[in-house]
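Student: Whatever this is, show me its structure:
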Amino acid sequence: MQSSAKTVADYLNEIPEERKPAFFKLRETIANNIPKGFVEQMSYGMIAYVVPHSIYPKGYHCNSKLPLPFINLASQKNYIALYHMGIYSSAELLKWFINEYPKHSSSKLDMGKSCIRFKKKDQIPFELIGQLVKKMTVADWVSLYESQINASK
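Tutor: Okay, the predicted model is just below:
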């Protein structure tokens, strides 16, 4: 469910009222924990935390006009989604997250490759998400991203 919102403020206004408290707290958790250098903006119809072109001029390999994506946050039809490219790219980080999740939430982990789905807004493990967001600096992410891109060539 992609939004056509052009700004983060417009996107936030579209979120259903009953979901706003959890969504806003998740956004705040990310903002309070994300390492310096990432920038919040809209990308792919979601709130995105990206490495700006001023830091990584090459941009995203799929479309170099876009900055390098790292985390996206979305209000989907039936859940809140957190897309974390570090989990997708680092087996070590994924393993850490999977092992830590049951310590922070009574709900079963629902995730795809980079997508963590939160269907029960009262069971979002905010503390764990804060820890996850802190784990990778801009330099760490760019290095991992480049190693993945070079390995696929």
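
Student: Going by C-alpha atoms from here, please, whenever you check contacts or count neighbours.
Tutor: Noted.

Student: Now the spatially most central residue of the chain: which helix or strand?
Tutor: Residue closest to the mean C-alpha point of the chain, counted by Cα atoms, centre = their mean, is residue 71 at 2.5 Å. Using DSSP states H and E, the element containing residue 71 is strand 68-75.

Student: buried sites along the following helix or strand past that strand?
Tutor: Stepping forward along the backbone from strand 68-75, the first helix or strand reached (DSSP H and E) is strand 80-84. Within strand 80-84, the residues that qualify as buried are 80-84, counting by 16 or more other Cα atoms under 10 Å.

Student: Packing partners of strand 80-84?
Tutor: Judged by 3 or more Cα pairs under 8 Å, 6 or more residues apart in numbering; DSSP states H and E, strand 80-84 is in contact with strand 68-75, strand 115-118.

Student: and that strand with strand 68-75, angle?
Tutor: With axes from the mean of the first three to the mean of the last three Cα atoms, to 10 degrees as the criterion, the two stretches strand 80-84 and strand 68-75 enclose an angle of 170 degrees.

Student: Strand 80-84: how far from the chain's middle?
Tutor: How far strand 80-84 lies from its chain's middle: 5 Å, per Cα atoms, centre = their mean, to the nearest Å.

Student: Tell me which residues are up against it.
Tutor: For strand 80-84, the surrounding residues in contact (Cα atoms under 8 Å, 6 or more residues apart in numbering) are 23, 70-75, 114-119, 121.

Student: Equivalent analysis for stretch 133-150, please.
Tutor: 30, 33-38, 51, 56, 70, 86, 89-90.

Student: One more, so I can put them side by side:
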Amino acid sequence: MPPERRRALKAVRAVVLEHLPDGYLEAVNWGMISYEVPLAASGKTYNGKPPMLAALANQKRHMALYLCGLYCRPALEPDFRKAFAESGRKLDMGKACVRFRALDDLDLKAVAKVVAAVPMQEFIELARSAHRKR
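Tutor: Predicted structure coming up:
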């Protein structure tokens, strides 16, 4: 990985770890660094995988930060989008995937707020509820 990408991912990882609510674990899953609920806490899941709150990946054309808290708590998204707009940054986001090419493309304060916003027990309930709706 190019040094500038390594520095960017390292900086984003530090922000995630600093603001990650208690109980989540850092792991490597799905080919990326993930921040997930231990299966011992979540219980059996529909796919046998731990529920993932966030993840970091190095893709071919960009880096990606998956913020599943935005997906499961849609009320967080307007403030997240507003923070990017107010910072003058262009948000490149799918449902929960924020794509960025450089560290300066991210509003790290907004990222920290979203990561910190979903305590583990609440995330477990949201994940269960989402699965029951399928």
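
Student: one step back: so of the contacts of stretch 133-150 of the first structure, which ones are in strands?
Tutor: Here DSSP state E is the test, and the contacts of stretch 133-150 of the first structure give 51, 70 as lying in strands.

Student: By neighbour count, which of the contacts of stretch 133-150 of the first structure wins?
Tutor: With neighbours set by other Cα atoms under 10 Å, the maximum within the contacts of stretch 133-150 of the first structure is found at residue 51, which has 25 neighbours.

Student: coming back round to it: okay, the helices and strands packed on strand 80-84 of the first structure, which one's buried deepest?
Tutor: Taking mean count of other Cα atoms under 10 Å as the contact definition, the stretch among those with the greatest mean neighbour count is strand 68-75, which reaches a mean of 24.

Student: superposed on the second structure, where does that strand end up, distance-wise?
Tutor: Between strand 68-75 of the first structure and the aligned residues of the second structure, the post-superposition mean distance stands at 1.0 Å (mean Cα distance after the TM-score superposition for the first structure).

Student: how about that strand, aligned to which bit of the second structure?
Tutor: Residues 51-58 of the second structure are where strand 68-75 of the first structure aligns, with TM-score structural alignment as the criterion.

Student: Just want the angle from the top helix by length along the second structure to strand 63-67.
Tutor: Among the elements of type helix in the second structure, defined by DSSP state H, the one spanning the most residues is helix 3-19. Going by the same axes, to 10 degrees, helix 3-19 of the second structure is angled at 20 degrees with respect to strand 63-67.

Student: buried set for helix 3-19 of the second structure?
Tutor: Using 16+ other Cα under 10 Å as the test for burial, helix 3-19 of the second structure gives 5, 8-9, 12-13, 15-17.

Student: Stretch 45-61 of the first structure too?
Tutor: Taking 16+ other Cα under 10 Å as the criterion, stretch 45-61 of the first structure shows 45-52, 59-60 as buried.

Student: Work out the gap between it and the centre of the chain.
Tutor: Taking Cα atoms, centre = their mean, one finds stretch 45-61 of the first structure lying 13 Å from the centre of the chain it belongs to.

Student: Show the end-to-end separation of that stretch, please.
Tutor: Looking at stretch 45-61 of the first structure, the gap from its leading to its trailing residue is 18 Å under the measure Cα to Cα, to the nearest Å.

Student: for the contacts of strand 80-84 of the first structure, which one is nearest residue 15 of the first structure?
Tutor: Closest approach to residue 15 of the first structure among those (Cα to Cα): residue 75, at 6.7 Å.

Student: any idea how far that closest one lies from residue 54 of the first structure?
Tutor: Distance from residue 75 of the first structure to residue 54 of the first structure, counting by Cα to Cα: 29 Å.

Student: Over to residue 74 of the first structure?
Tutor: When Cα to Cα is the yardstick, residue 74 of the first structure and residue 54 of the first structure sit 25 Å from each other.
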